[in-house]
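for reference, the sequence and a predicted model appear below.
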Amino acid sequence: MTESDLIAALEDAGVHVVFLPYPKPGSYWHAHQLIVIDARLSSRWQRCTLAHEAVHAWYGHEGPCAPETEAWVDERAAGLLVTEQAYARAEWLHGPDVHAIADELDVTPWVIEAFQRTLRRVA
C-alpha cells in the first residue's frame, strides 16, 4: 500500500494526517481523529509509521498501548505494506538478512520482523 493509498483510506474513515516536525515518529489521537507523522523522517519511515498509526486509528486505540498491542499493530501494518509473494522473492534474493530484505521491499526492518512473526504463526 502506498502512502497515498493509506492517506485516502484514512480520509475515508474521517482521520486526518499531518506531517510536521515532531519529537516521535508518529502518534494517533483518537479523540481528534488525527495522525501526526514526523516530517523529518525518510519517506520509507514515514510510510511505515503511517501504516502503524493507521492500524491504531482503524481499531480505535486510545493512548499508549501495551507492548503486546503494539506488536499486534506492527504485524497488521506489515500486512498492509508487504505481500507474501514479495517477501518470498526478497528472502530468496537476500537470505535471512532482515535489513537487506527491508531495503529490497522499501520498508523498515521492524516491518520485516513483524511480517516474519506473522509468517511463523501461520506456518
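Everything's here; your move.

use CA for all of it now, contacts and neighbours both
Fine.

neighbouring contacts of stretch 108-122?
Residues lying outside stretch 108-122 but in contact with it, judged by Cα atoms under 8 Å, 6 or more residues apart in numbering, are 44-45, 48, 71, 74-75, 77-79, 82, 98-99, 101-102.

ok, and for it, which residues are buried?
Of the residues in stretch 108-122, 108-116, 118 count as buried by neighbour count, 16 or more other Cα atoms under 10 Å.

that older thread, CSV please, covering the contacts of stretch 108-122 and showing distance to E11, neighbour count and secondary structure.
Rendered in CSV, the data for those read as follows (distance: Cα to Cα, whole Å; neighbours: other Cα atoms under 10 Å; DSSP: H, G, I helix; E, B strand; the rest coil):
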residue, distance to E11, neighbour count, secondary structure
R44, 21, 16, helix
W45, 20, 20, helix
C48, 17, 27, helix
A71, 25, 16, helix
D74, 21, 27, helix
E75, 22, 23, helix
A77, 17, 24, helix
A78, 20, 24, helix
G79, 20, 18, helix
V82, 22, 18, coil
V98, 32, 19, helix
H99, 32, 16, helix
I101, 30, 24, helix
A102, 27, 22, helix
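
re the thing from before, and of the buried residues of stretch 108-122, the nearest to H52?
Closest approach between the buried residues of stretch 108-122 and H52, by Cα to Cα: V111, at 9.3 Å.

hold the first one in mind and look at this next one:
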Amino acid sequence: MQNVWGMLRSLAHVMVIWNRPYPDIVAATDGRRIWIDPKLTVVERRCFLAHEAIHIQHGHDGCQPPAVERQVCLEVARFLISFESLQDVANWSLCPVEMAEELGVTEQVLLDRLATLDGDQIQLLWPPSDHIA
C-alpha cells in the first residue's frame, strides 16, 4: 500500500488544511495548500490527498480541464494500487466494493485502476475459463 503521507512529506512546501474548500468540492489545491474535508473517511482522505498531491507534482494550481482531471485520476489509481496488489485481491474477489475495501481505496479509484489495464493484464487477473458453461 502506497504511503500518501510520505508523498506529502516530499512536498515540504505544501500545507494540508482540514477544511472543506467549497460546498460541492471535498478537496482542492492551489499548488501550495491542500484543503480537505475533515469529515471524509480515512480511505477517502487517502485517495483525495493523493489526487491533490499529484496535481501539485504536475505544477497545477487550481481547477483543471476535464481531460487533465481524468489523467490525474488514472495516475492516482496507478499510484495507490499496484498491479500485484490488484492481482492478489482479484484471486479471491470479484466484488468491487470488497476489492476497494481490501485495497484501501474508494470504488472510483478501483474503477480508474481497472481502466488503466491492457488486455494482457486483464487476462492475468481473470483468465478465460477452460470449460464451457
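Yep, that arrived. Only a predicted model underlies this, so the values are computations on that prediction, with no experimental measurement involved.

quick one, strands of the second structure?
Secondary structure of the second structure (DSSP state E): strands located at 15-17, 27-29, 33-36.

quick one: closest of these to L86 of the second structure.
strand 27-29 (25.9 Å).

which other helices and strands contact the closest one?
Of the remaining helices and strands, those touching strand 27-29 of the second structure by 3 or more Cα pairs under 8 Å, 6 or more residues apart in numbering; DSSP states H and E are strand 33-36, helix 42-57.

nearest approach to N3 of the second structure belongs to which of the ones you listed?
For N3 of the second structure, the closest of those is helix 42-57, at 8.7 Å, according to Cα to Cα.

that closest one vs the first structure, average distance?
For helix 42-57 of the second structure, the mean distance to aligned residues of the first structure following superposition is 0.5 Å (mean Cα distance after the TM-score superposition for the first structure).

can you give the contact residues for that helix?
Outside of helix 42-57 of the second structure, the residues within contact range by Cα under 8 Å, 6+ apart are 4, 7-8, 11, 27-29, 31-32, 34, 36, 61, 72-73, 75-76, 80, 104-106, 109.

so how do I select the buried members of those residues in ChimeraX?
Provided next is the ChimeraX selection string for whichever of these are buried by 16+ other Cα under 10 Å:
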select :4,8,27,28,29,31,32,34,36,72,73,75,76,80,104,105,106,109
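
how close does the aligned partner of A115 of the second structure in the first structure get to A71 of the first structure?
With TM-score structural alignment as the criterion, the equivalent of A115 of the second structure in the first structure is R117. From R117 of the first structure over to A71 of the first structure the distance is 9 Å, taken as Cα to Cα, to the nearest Å.

with E91 of the first structure instead?
Computed as Cα to Cα, the E91 of the first structure to A71 of the first structure distance reads 22 Å.

do F115 of the first structure as well
From F115 of the first structure to A71 of the first structure the distance is 10 Å (Cα to Cα).

now do G63 of the first structure
15 Å.

returning to that earlier point: closest to Q121 of the second structure out of the strands of the second structure?
Taking Cα to Cα as the criterion, strand 27-29 is the member of the strands of the second structure that comes nearest to Q121 of the second structure, at 31.6 Å.

who's in contact with that closest one?
When contacts are taken as Cα under 8 Å, 6+ apart, the neighbours of strand 27-29 of the second structure outside the stretch itself are 20-21, 34-37, 48-49, 52, 55-56, 61-62.

and the residues you listed, which is closest to Q123 of the second structure?
Closest to Q123 of the second structure out of the contacts of strand 27-29 of the second structure is F48 (29.7 Å), distances taken as Cα to Cα.
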